[in-house]
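Novice: just a sequence and a predicted model for now, questions to come.
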Amino acid sequence: MEQLYDMKPKIETMKTKIKDMEAHIAAQKEQIETLQNRKTMKCESGVVVKYANPPPSWPYIQSVQFKSHFEERPTVTYGLYFLDSDRSTNLRVITEITDVTKTGFRMKLTSYDDSKLYGAKINWMACGK
């Protein structure tokens, strides 16, 4: 009988550990289910280029169509990575993305005042569901 009483604390400790493990397993199952049910995110990228000598007229607007449409309007990020201008004038450039939809967007490049901009290249990336 003494041996049974000695085992009681160990049994209670094991019961607690089993409950903790069951809770952990339930949380893991919930995470797996969430991951299986979420829609996958996709990204698409490209480049917008305008270059000419003599300098082209500005603004330059290009419509970009995605290769495959998104289920929701994606987030579009971009960066200017190439710029060629006349060194004797001030450099003024504005880049903006407008009209973002599930199927594409518009990229606008603008130079103003006395700036002589020969060309610019912009990388973009659209990500979403």
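Specialist: Structure's in. What do you need? Numbers count the residues shown, from 1 in each chain.
Novice: please make it C-alpha for all contacts and neighbour counts, starting now.
Specialist: Will do.
Novice: can you confirm Y5 is in a helix?
Specialist: Yes. With DSSP: H, G, I helix; E, B strand; the rest coil as the criterion, Y5 is located in a helix.
Novice: put this next to the first one:
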Amino acid sequence: MAKIQSMLKGVLHLAVMLVVFGSAAYAKCQSGSIGAYNYPQAPEYPVKEIIIFDPPFDEKPQMMYGLNFIDVNYAENFRVNSSLVHIDKFQAILQMSTWHDTKLYGVGLSWMACP
């Protein structure tokens, strides 16, 4: 019985730590999706998207981003680039582009910024 109580106490302690520390860190992160799409006319690339952090971070956050969709003409080469152009505690600017003969109808990015 004492062993079970000790195990339950350990599990409860771990659960409290996850709630206190895990949710506090998660609450400070912000995320979303951006993109450009215009079929059958391809958007003018490069496309820059401004992300406004609401609320602003206390200092410049770290940011991760990645492609979440792409629509490209099957008869042309497949080239796409995404880059973080600027980031501060108030906003970030992500750029999506292509080059050479790629006809890119649409591209989307998912992002997450954390302190």
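Specialist: Everything's here; your move. Keep in mind the model is a prediction, meaning the values are calculated, not measured.
Novice: so the nearest residue to M112 of structure 2 once chain neighbours are set aside, which of the three states?
Specialist: Nearest non-adjacent residue to M112 of structure 2, counting by Cα to Cα, 6 or more residues apart in numbering: S31, 4.2 Å away. Assigned by three-state DSSP, the conformation of S31 of structure 2 is strand.
Novice: residues contacting S31 of structure 2?
Specialist: S110, W111, M112, A113 (Cα atoms under 8 Å, 6 or more residues apart in numbering).
Novice: what lines up with the second one in structure 1?
Specialist: Matched by TM-score structural alignment, W111 of structure 2 corresponds to W124 in structure 1.
Novice: gap between its match and A52 of structure 1?
Specialist: 21 Å (Cα to Cα, to the nearest Å).
Novice: so for these two, which residue has more residues nearby?
Specialist: Taking neighbours as other Cα atoms under 10 Å, W124 of structure 1 and A52 compare with W124 leading, 17 against 12.
Novice: surely the more buried one and V47 touch.
Specialist: Yes. Between W124 of structure 1 and V47 a contact is recorded at 6.2 Å, counting by Cα atoms under 8 Å.
Novice: now do the strands in structure 1.
Specialist: 42-51, 60-65, 75-85, 94-98, 104-110, 117-128 (DSSP state E).
Novice: which of those sits closest to Q36 of structure 1?
Specialist: Evaluated over those, closeness to Q36 of structure 1 peaks at strand 42-51, with 15.8 Å, by Cα to Cα.
Novice: list the buried residues of that closest one.
Specialist: By 16 or more other Cα atoms under 10 Å, the buried positions in strand 42-51 of structure 1 come out as E44, V48, K50.
Novice: so who does F78 of structure 2 touch?
Specialist: Residues V72, T102, K103 are the ones in contact with F78 of structure 2 under the rule Cα under 8 Å, 6+ apart.
Novice: so which of those residues wins on neighbours?
Specialist: Top of the contacts of F78 of structure 2 by neighbour count (other Cα under 10 Å): K103, with 22 neighbours.
Novice: now for N81 of structure 2: what does it line up with in structure 1?
Specialist: Using TM-score structural alignment, N81 of structure 2 pairs with I94 in structure 1.
Novice: excluding chain neighbours, what is closest to V107 of structure 2?
Specialist: Nearest residue to V107 of structure 2, sequence neighbours excluded (Cα to Cα, 6+ apart): I70, at 4.4 Å.
Novice: gap between the one you found and N77 of structure 2?
Specialist: 13 Å.
Novice: which residues does V64 of structure 1 contact?
Specialist: V64 of structure 1 touches G104, F105, R106, M107, counting by Cα under 8 Å, 6+ apart.
Novice: fine, thanks again, bye for now.
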